[in-house]
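Q: sequence first, predicted coordinates after that:
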Amino acid sequence: MIGCVKTSGRLAAVAVAGLLATLPACSQSDGRSGGAAGTRTGGDTLRRAAPGAVFRGGHPGAAGARDPYFPELGNGGYDVTHYALTLDYDPDSGRLKGTAEMTARATADLSAFNLDLLGMEARSATVDGRRAQLRHDGQELTLQPRDHLRKGAAFRSVVHYAGNPTSITHDNGWREGWLRTDNGAVAFGEPTGSMSWFPGSHHPSDKASYDIIVTVPEGVQAISNGRLLTQRTSGGRTTFHWRQDEPMASHVATVAIGSYDIRSSRTRSGIPVLSAIDTTAGVDEDGAVLGRFPEVMEWAERRFGPYPFSAAGVIVDQAADVPYALETQTRPTIPAGIFHTTNVVHEMAHQWFGNSVTPRTWRDMWLNEGFATYAEWLWTEDHGGASAQDHFDRNHAKAPDDDEWDFPPAEPPSASDISGQPVYVRGAMVLHMIRQAVGDEGFRALVRGWTLRHRHGHASTEDFTSYVEARAGRDLDAIWDSWLYGDGKPA
């Protein structure tokens, strides 16, 4: 992903087209609750505030990170370092109660700051243990602390919220956010859906570590990112505590709730592997795909460098419940209908490209999907199948009016195009052109150096092209001009 991949003519997941640059154009599922201005809950009045409103004595942080496609996502004035999310979910009613504790550092003098939260009801909040004033307007939840926050100061906010989380439905009918399933729910966040189940700074440029604590009825399981620290049952309910130690962008955070067959192992390098297979999915009963998971991990480490996280695995859910695959960090989520080794390769490649090296903005999406698609080509090449050159030639032979040539991969024309075919396939073709320019060994070293240089950080297209030229020792304008930024089918 956006979990979307086309492999060997098989639709591995349909690109989430029709994404809109602003959320008001998105519809929400039935059962949404709260968040409306003028509602009194928990002793706080949630008042409608104009974006950028000035509070007495100072200025709030910006209400968005100014992403070129989703300008309202994320927030200015602070940098998040850790989230502690405590969730209680009832699968029968779809009701979620949550407490979101956010630890952050102020990057400006703040009289107030914003969080992204859509469709849930914020009941109360504190900043550094003192009651804060709440204002909720659409997706913008504004907290005004009793005392101003000074630039450089660490602070802790706590928001108590509840409701029936929304799914966000786009023009093409695809959904993201909190998706209810036959026996639970699964949370998909790319690119905007995480705001539907917890308040935070929901832009990929603001990564943090996470504790995710989920309580569900006894007999139901809750799977999330990272390592499972504890699992305890009391009073007919079970609490699962997951920890993601390494930085994570919110759009690849997940919770999967339901009935799962849990399979655990370790890689040769000692990474714990925990995979969860929906017991109603009827998939991989002989373990053929999961059996190759250690092989995929070891191959990827040889190709891309050391695995960047302290846990690994995969979540497989019913195809009817989960509309596409997504590279949820450490534990990708893949629908049962497309749970194939090639798709595991694609989503695991994202652990390096997208999750560890995260795009600076959504315009840089091709750095995620181009690399993950090229990883598929490399896998087949290294395992006796078609070479990457064969894949390149097959795609380049397509007609000039084919989807691959609709726009340059580094410049999608709109938010609805960030997961289009050029981002995936033409992005992979850019990488193949680089490989041709620097040679096989040079390319392997270049890729491994890239993942190490930006490990657990962010990178833009400009960062990448500068890095490649420095490693190549010459300019590669012919590649950038024709393949990365050029219009139409390159010669």
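A: Arrived safely, thanks for sending. Numbering: from 1, shown residues only.
Q: for the rest of this, base every contact and every neighbour count on C-alpha atoms.
A: Fine.
Q: could you measure the closest residue in space to residue 244 that isn't next to it in sequence against residue 457, distance?
A: Setting aside the residues directly before and after it, residue 244 is nearest to residue 226 in space (CA to CA, 6 or more residues apart in numbering), at 4.3 Å. Relative to residue 457, residue 226 is positioned 18 Å away (criterion: CA to CA, to the nearest Å).
Q: quick one: contacts for the residue nearest to residue 244?
A: When contacts are counted by CA atoms under 8 Å, 6 or more residues apart in numbering, residue 226 touches 242, 243, 244, 245, 310, 311, 312, 329, 330, 331.
Q: what about the fifth one, how many neighbours?
A: This means residue 310. 15 (other CA atoms under 10 Å).
Q: am I right that it sits in a helix?
A: No: note on residue 310: no helix contains this position according to DSSP: H, G, I helix; E, B strand; the rest coil, which reports coil.
Q: and the spatially closest residue to it that is not a sequence neighbour, how many neighbours?
A: Take residue 310 and drop its neighbours on the chain: the residue closest to it by CA to CA, 6+ apart is residue 271, 6.1 Å away. A count of neighbours around residue 271, defined by other CA under 10 Å, yields 17.
Q: residue 271 touches residue 312, doesn't it?
A: Yes: shown here, residue 271 and residue 312 form a contact pair, counting by CA atoms under 8 Å, at 6.9 Å.
Q: quick one: residue 142 and residue 110 touch, right?
A: No: counting by CA under 8 Å, residue 110 is not a contact partner of residue 142; they are 11.7 Å apart.
Q: in three-state terms, label the spatially closest residue to residue 435 that is not a sequence neighbour for me.
A: What sits nearest to residue 435 in space, not counting adjacent residues and going by CA to CA, 6+ apart, is residue 443, at 5.2 Å. Secondary structure of residue 443, reduced to three states by three-state DSSP: helix.
Q: okay, pairing it with this:
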Amino acid sequence: MRGVNPGRGRWVIISCALSAGLLAAASPAAAAAPRYTPGAPGAGDPYFPDMGNGGYDVSHYDIRLAFHPETKAIDATTTILATATQDLSRFDLDFQGPLTISRLSVNGRNAGFTRSGAQELVITPPHGLRQGSTFVVSVSYSGVPQQIDDPALGVSGWVATKDGAVALNQPIGAATYYPVNDTTNDKATYTQTITVPAGLTVLANGEPGPRTTHDHQTTFRWTMNRPMASELSMLAIGGYDVTRGVTAGGLPNITAIGKSIDTEPGQGRVFNETTAQVVQWESSLYGPYPFDSTGGILADVGVGYALETQSRPVYDQSTSEVDGDLLAHELGHQWFGDSLTPVHWSDIWLNEGFATYSEWLYQEKFANVPVQQTFAKAYADEKDWSGAVADPGRDRIFDDLVYNRGAMALQALRVEIGDRAFFRVLTQWPTAHRYGTVSTRQFIEFVERLTGRDLGSFFRTWLYQPGKPALR
């Protein structure tokens, strides 16, 4: 084992009567010997106690995957670079479904592993891992990934399509196709190298690398160089028409529309240009765009929702028209939800409230519908005032309680503190915590510091108490 330093604690005179056992007990080296313990099998989120793991911090995922459309199977190796945050005897990764592991190593040496419960991959390295040390985990596996269909939260994870697959991982889907520390509180960078039959296209988060074709197989490489939560990772395989452009600020903009989707001529260009317009406008409100490229994917995936996957949202073609309002919502997430990610899922209003408010601001700017008018209609139409916005409960994280009431809370805050302070919040909050994780408590403290006011009563009313708040 590493960590024992026999060179410390020299003695000039050692009594021959002193036993070896007493000497060992008195030695600072013995006191410094590591005590290896298992990492926690969960990250501590109250809504998803089995998600994520403790004892380490991931810095990078390298996913190398080959997709076989005739069987819908994959062959993959995921390599993970991490740092131990305690002296680890063993640790867990999240890994779900029927995928079969053929080899698993830690620091290049075969490691023991077991599958426990629905998603725990328990790994025992050949030697304990010292706190602060970096280590590399490599997992090779194959099989047909299976989507998750949660009765309350819907479909997530690896979703098979007519000509390929789309991976949409919020909130619990990433582990359906790669081993992962699946918690919002452990962001990492990503490289995804995906091989498919020639003629298919692969899209993912971040920036494209070289594309190579050999023996009728094409390999695509995508890299996300900014920290990303696993629930925001994305992969789309299939037939796509890809449009490339730049925003007015020079940001690369890659959009794609599934070839199986019936669209009007020129829609690819319209999709790309509207995306660029929305990103440029939101940058004027929220500060510099937080990633190195933008874009979006319109896919025939059949899940019934759009998702703010980092740098490149995915829009299901079965959702309502992919118009400026929807783009404003998902692209607004790039600041609120992607760059800033909630520590716990109970804080998801910090994602969805701000993204919904982005829609309201977009309607005010481009459709001449004042935000206060939209607020008044939402306030009058809301039928269910039960539940707490900042603690909605596991099965309500995608409800109007979080989206509309979260946006209403922001408009009420705007009225409370005034436009000047409010728009400073919209710019300075995502800047102060860029690429980090945030909580509702942090947001409240931030606003109180910025305004110099005690807003405890206001936030209790709008975020924590059920019931319809009275208006000023």
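A: Done, it's in. As the structure is a computational prediction, the values presented were derived from the model and not from experiment.
Q: TM value for the aligned chains?
A: Overall, the chain-to-chain superposition scores 0.89 on the TM-score scale (TM-score structural alignment, normalised by the length of structure 2); 431 aligned residues with a CA RMSD of 1.4 Å.
Q: the residue nearest to residue 310 of structure 1 matches what in structure 2?
A: In structure 2, the position corresponding to residue 271 of structure 1 is occupied by residue 251, as judged by TM-score structural alignment.
Q: so who does that match touch?
A: Neighbouring residues of residue 251 of structure 2 by CA under 8 Å, 6+ apart: 292, 293, 294.
Q: I'd say the second one and residue 252 touch.
A: Yes: the criterion here is CA under 8 Å, and residue 293 of structure 2 meets it with residue 252 at 4.9 Å.
Q: look at the two and report which has more neighbours.
A: Taking residue 293 of structure 2 and residue 252 together and counting by other CA under 10 Å, residue 293 has the greater number of neighbours (21 against 16).
Q: and the one helix or strand residue 272 of structure 2 maps to, which residues are buried?
A: For residue 272 of structure 2, the enclosing helix or strand under DSSP states H and E is helix 267-286. By neighbour count on 16 or more other CA atoms under 10 Å, the buried set for helix 267-286 of structure 2 is 268-269, 271-280, 282-283, 285-286.
Q: following that helix, which helix or strand comes up?
A: Later in the chain than helix 267-286 of structure 2, the nearest helix or strand by DSSP H and E is strand 294-299.
Q: average offset of that following strand relative to structure 1?
A: Following the fit onto structure 1, the mean deviation recorded for strand 294-299 of structure 2 is 0.5 Å by mean CA distance after the TM-score superposition for structure 1.
Q: residues in contact with the helix or strand following that strand?
A: Using DSSP H and E, the helix or strand that follows strand 294-299 of structure 2 towards the C-terminus is strand 306-307. Surrounding strand 306-307 of structure 2, the residues in contact under the criterion CA under 8 Å, 6+ apart are 168, 170, 313, 314, 315, 316, 319, 330.
Q: which position in structure 1 pairs with the first one?
A: Taking TM-score structural alignment as the alignment basis, one finds that residue 168 of structure 2 is matched in structure 1 by residue 188.
Q: ok, its match to residue 252 of structure 1 distance?
A: From residue 188 of structure 1 over to residue 252 of structure 1 (counting by CA to CA), the distance is 7 Å.
Q: same question for residue 366 of structure 1.
A: 16 Å.
Q: next one: residue 152 of structure 1
A: 27 Å.
Q: same drill for the two, tell me which one is more crowded.
A: Here residue 152 of structure 1 and residue 252 are set side by side on neighbour count (other CA under 10 Å), and the busier one is residue 252, at 26 against 14.
Q: residue 203 of structure 2 matches what in structure 1?
A: Across the two structures, residue 203 of structure 2 finds its equivalent in residue 223 of structure 1, going by TM-score structural alignment.
Q: need the contact list for its match.
A: If a contact means CA under 8 Å, 6+ apart, then residue 223 of structure 1 has 240, 242, 255, 256, 257, 276 as its contacts.
Q: for it, helix, strand, or coil?
A: With three-state DSSP as the basis, the three-state label of residue 223 of structure 1 is strand.
Q: could I get the full set of strands for the stretch 151-300 of structure 2?
A: Assigned by DSSP state E, counting those that start in this stretch, the stretch 151-300 of structure 2 shows strands spanning 154-160, 165-168, 188-197, 201-204, 207-208, 212-214, 217-228, 234-238, 240-246, 252-258, 294-299.
Q: tell me the helices and strands packed up against the second one.
A: Applying 3 or more CA pairs under 8 Å, 6 or more residues apart in numbering; DSSP states H and E, we find strand 165-168 of structure 2 packed against strand 154-160, strand 234-238.
Q: can the ones you listed go into CSV with extra columns for distance to residue 264 of structure 2 and mean neighbour count?
A: Listed next are those as CSV, based on distance: least, CA to CA, whole Å; neighbours: other CA atoms under 10 Å:
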stretch, distance to residue 264 of structure 2, mean neighbour count
strand 154-160, 25, 22
strand 234-238, 20, 24
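Q: mind putting the ones you listed in a markdown table, distance to residue 73 of structure 2 included?
A: Supplementary listing: these in a markdown table, determined by distance: least, CA to CA, whole Å:
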| stretch | distance to residue 73 of structure 2 |
| --- | --- |
| strand 154-160 | 10 |
| strand 234-238 | 13 |
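Q: to residue 22 of structure 2, which of those lies closest?
A: For residue 22 of structure 2, the closest of these is strand 154-160, at 57.2 Å, according to CA to CA.
Q: how about stretch 102-118 of structure 1, which residues of structure 2 does it hit?
A: Under TM-score structural alignment, the counterpart of stretch 102-118 of structure 1 in structure 2 spans residues 80-96.
Q: then stretch 419-432 of structure 1?
A: The alignment of stretch 419-432 of structure 1 onto structure 2 (TM-score structural alignment) spans residues 398-411.
Q: confirm that residue 161 of structure 1 sits in a strand.
A: Yes: remark: residue 161 of structure 1 belongs to a strand, assigned using three-state DSSP.
Q: need the contact list for it.
A: Contacts were defined as CA under 8 Å, 6+ apart; by that measure residue 161 of structure 1 touches 97, 98, 99, 120, 121, 122, 123, 124.
Q: hmm, 10 Å instead?
A: Residues in contact with residue 161 of structure 1 (CA atoms under 10 Å, 6 or more residues apart in numbering) are 34-35, 42, 87, 96-100, 117, 120-125, 197-199.
Q: now structure 2: which of these match?
A: Under the criterion both residues aligned by TM-score structural alignment, their matches' CA atoms under 10 Å, those that remain in contact after alignment to structure 2 are 87, 96-100, 120-125, 197-199.
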